[in-house]
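Please find the sequence and the predicted model below.
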Amino acid sequence: MVLATVCAVVYGTADFFGGLATRRSRVLAVVVLSQMVGLVLVIALLPFLPGTLTTGTLAWGMASGVAGTAGLVLFYRALATGVMSVVAPLTATASAILPVLFGLATGERPEPVALGGVVLALLAVLLVSRGSSPAATAGRSYGPILISLAAGAGFGGFFILLSQAPEDGGIWPLLGARLASVTLIALLALITRRSLRPGSGALRIIIAAGALDMIANMLFVLAQQRGLLSLVAVLVSLYPASTLLLARYVLGERLNTVQVVGIGFTLAAVALIAAG
């Protein structure tokens, strides 16, 4: 479960950079450019990582890419219009619930201790989703919240579909996922005639977000090949803890007592799931 935990940290850092980028550039520009960075990275690493290319591998990857693209566009939209320390945990909660339900429905039976960690993890992301201040909580609209939940459903679908790819596929499914996502977003930008030019000072942030996101995807593939989807997805869903801490120390967003407790629950959940 170490891979899944590291994956959560990297995802949270990638989302932090993505959120910063959306405040300086259009959402579509951030998504397209970051996805292209991820595509270049996965192509560069394919020769060095084991894996077998099959039609099924690419098909599952492309299907997951469609779901992930929908989730990513909605997520970046929510980050651009809402409070980062609220959007990320809500998205994570929704993205964790779907794989857990899918895993249990398809026969996965985690140990009781690990299931206790799952419950604690879901509680943790709910706690850290509390507004960073009373004023922020009172003033937020339901628009970003609903968008965050829809984004989480897209990410949950991404995890489920990606887990269905053959285990001997290595990271080849991620190539299919990136090809699908880059194509869809580029077409969307073309149809809507949106500029893909990054804002001033945003390009390096976008590159960092795209590279970290792909690294996190690779870690997820490796983790779910070695563990139960219902546990791996929950551990990965704890990524808002790192997003939250970065938002606190880089952007100065304040943490309330409930959020601090939630971060503590996050650490406890990781320990329980690892013990199980």
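Noted; the coordinates are in hand. In this text the structure is predicted, and so the values were computed from the model without any measurement.

When you work out contacts or count neighbours from here on, use the C-alpha atoms and nothing else.
Noted.

how much space between the residue nearest to residue 88 when sequence neighbours are not counted and residue 138?
Leaving aside its sequence neighbours, residue 88 sits nearest to residue 240 (C-alpha to C-alpha, 6 or more residues apart in numbering; 5.5 Å). Plainly put, residue 240 is 21 Å away from residue 138 if you go by C-alpha to C-alpha, to the nearest Å.

ok, structure two:
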Amino acid sequence: MISATLGLLGAIVYGGADFLGGLAARRLGAVRVTALSAVAGLALIALALPLVGGAFSADAVRLGILSGVTGAIALSLLYGCLAIGPMSILSPLTAVVSALVPFSVGLIAGERLSVLGWIAIGIALVAVVLVGFVPEKGAARPRVLGLAMAVGAGAMIGLFLVIIDRTPDDSGVVPLLLNRATSAVIMVGAAVVLVVGARVRGARRGAVRPRDRDAQARLPGWAERAVLLAIACGVVDAIANVLLLLALRAGELTVVSVLTALYPAGTVVLAAVLLRERVAPVQVVGLVLAFVAAGMLALA
């Protein structure tokens, strides 16, 4: 029951982080936001380490770094496939694959579920698709590249879950510290490359046009708020990582992976409450099924 509760709570918190990151990305771009959030999350985990503790074993360091690499690849593929679209197909596809990969690994490793657990997993997978489904009028069919990137993003997210599940029990938050440090190095490096590239292209094009100059004059105020949102995203995402770690150490990978895939639920709810975005009836059904599945898994 504790594992299921932590898994569902972690999914909701992950959704909150995605919501904050999405708002920030409207002003700063996905790469810059990911870099800032990685640094903010690293700072939070570093502050928590003396309080929580953890052993710096070879396995903890190795798996932590590896999870950071997979996380950076996952985010790059995720943002890329969503940019290609349509989100209504690629978003739930990513979430389902992210659940199926660790779920399969858990079964191969010998984890077993009761009949009630299997029914709950089925309901949860349906809920993942319904919650992540965003109806788009006139949406085009997905391109092969978009589908491939969505599957790749889901696989990398699932691999991240598997790696974190394999970390030593006595390592505390050490794997998450290495995860954040690795992600920060990769994403900050990518952000620097983008900034330098933009400046080089700007220098080649010559002087800034008056319209562009006016836009740049308005940018600092926007950027300041976006930076705060990106930092908040990193803090919330780090908290979600801790909840995920606790859930995996308290329960089974098969259960936690499926519940974690419900992360779009947090984003949908926050967007509806704070941005007044319309929640489609199919998403409401998905949210209800998600909580039903979580309750069944807790009992199972």
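Perfect, I can see it now. This structure is a prediction, so every number in the text was calculated from the model and none was measured.

How close are the two chains, by TM-score?
Put the two chains on top of each other and the TM-score (TM-score structural alignment, normalised by the length of the first structure) is 0.90; 274 aligned residues with a C-alpha RMSD of 2.4 Å.

how about the residue nearest to residue 88 of the first structure, what's its match in the second structure?
Structural correspondence for residue 240 of the first structure with respect to the second structure (TM-score structural alignment): residue 264.

ok, longest helix in the first structure?
The residue-count maximum for a helix in the first structure (DSSP state H) belongs to helix 55-81.

So for it, what gets flagged as buried?
For helix 55-81 of the first structure, a neighbour-count test (16 or more other C-alpha atoms under 10 Å) marks 57-81 as buried.

ok, the residue nearest to residue 88 of the first structure - how many residues close by?
33 (other C-alpha atoms under 10 Å).

Then residue 270 of the second structure?
By other C-alpha under 10 Å, 17 other residues sit near residue 270 of the second structure.

Could I get the contacting residues of it?
If you count contacts by C-alpha atoms under 8 Å, 6 or more residues apart in numbering, residue 270 of the second structure has them with 16, 19.

before we move on, what about residue 257 of the second structure?
By C-alpha under 8 Å, 6+ apart, the residues touching residue 257 of the second structure are 7, 98, 99, 100, 102, 103, 158, 161.

on that earlier part again, gap between the residue nearest to residue 88 of the first structure and residue 104 of the first structure?
Note on residue 240 of the first structure: its distance to residue 104 of the first structure, by C-alpha to C-alpha, is 24 Å.

Check the offset of the longest helix of the first structure from the chain's centre.
The chain centre lies 10 Å from the centre of helix 55-81 of the first structure; the measure is C-alpha atoms, centre = their mean, to the nearest Å.

Next secondary structure element downstream of that helix?
helix 84-105 (DSSP states H and E).

Return the set of buried residues in that following helix.
For helix 84-105 of the first structure, by 16+ other C-alpha under 10 Å, it's 84-100, 102-103.

What lines up with residue 181 of the first structure in the second structure?
Using TM-score structural alignment, the equivalent of residue 181 of the first structure in the second structure is residue 183.

just residue 203 of the first structure next, same as before
Under TM-score structural alignment, residue 203 of the first structure pairs with residue 227 in the second structure.

Surely its match touches residue 24?
Yes. Checked against C-alpha atoms under 8 Å, the pair residue 227 of the second structure and residue 24 is within contact range at 6.9 Å.

Settle it for me: which of the two has more neighbours?
With neighbours defined as other C-alpha under 10 Å, residue 227 of the second structure and residue 24 compare such that residue 24 has more, 27 against 20.

Is that one in a helix, a strand, or coil?
helix (DSSP: H, G, I helix; E, B strand; the rest coil).

Next: residue 135 of the second structure.
coil.

Looking at the first structure, name the residue matched to it.
Counting by TM-score structural alignment, residue 135 of the second structure corresponds to residue 132 in the first structure.

my guess is that match meets residue 84, correct?
No. With contact defined as C-alpha under 8 Å, residue 132 of the first structure does not count as touching residue 84 (9.1 Å).

Check the gap between the equivalent of residue 97 of the first structure over in the second structure and residue 74 of the second structure for me.
Taking TM-score structural alignment, residue 97 of the first structure has residue 100 as its aligned residue in the second structure. Going from residue 100 of the second structure to residue 74 of the second structure by C-alpha to C-alpha gives 15 Å.

cool, residue 188 of the second structure as well?
Residue 188 of the second structure is 16 Å from residue 74 of the second structure, where distance means C-alpha to C-alpha.

Over to residue 259 of the second structure?
For residue 259 of the second structure relative to residue 74 of the second structure (C-alpha to C-alpha), the value is 18 Å.

Could you do residue 14 of the second structure as well?
On the measure of C-alpha to C-alpha, residue 14 of the second structure and residue 74 of the second structure end up 14 Å apart.

Quickly list what's touching both of residue 227 and residue 24 of the second structure.
Contact with both residue 227 of the second structure and residue 24 is made by residues residue 33, according to C-alpha under 8 Å, 6+ apart.

Confirm for me that residue 174 of the second structure is in contact with residue 54.
Yes. In this structure, residue 174 of the second structure is within contact of residue 54 by C-alpha under 8 Å, at 5.8 Å.

got the contact list for the equivalent of residue 58 of the second structure over in the first structure?
Residue 58 of the second structure maps onto residue 55 in the first structure, with residues paired by TM-score structural alignment. Neighbour list for residue 55 of the first structure: empty [criterion: C-alpha under 8 Å, 6+ apart].

Residue 11 of the second structure matches what in the first structure?
By TM-score structural alignment, residue 11 of the second structure lines up with residue 8.

Perfect, I'm done here.
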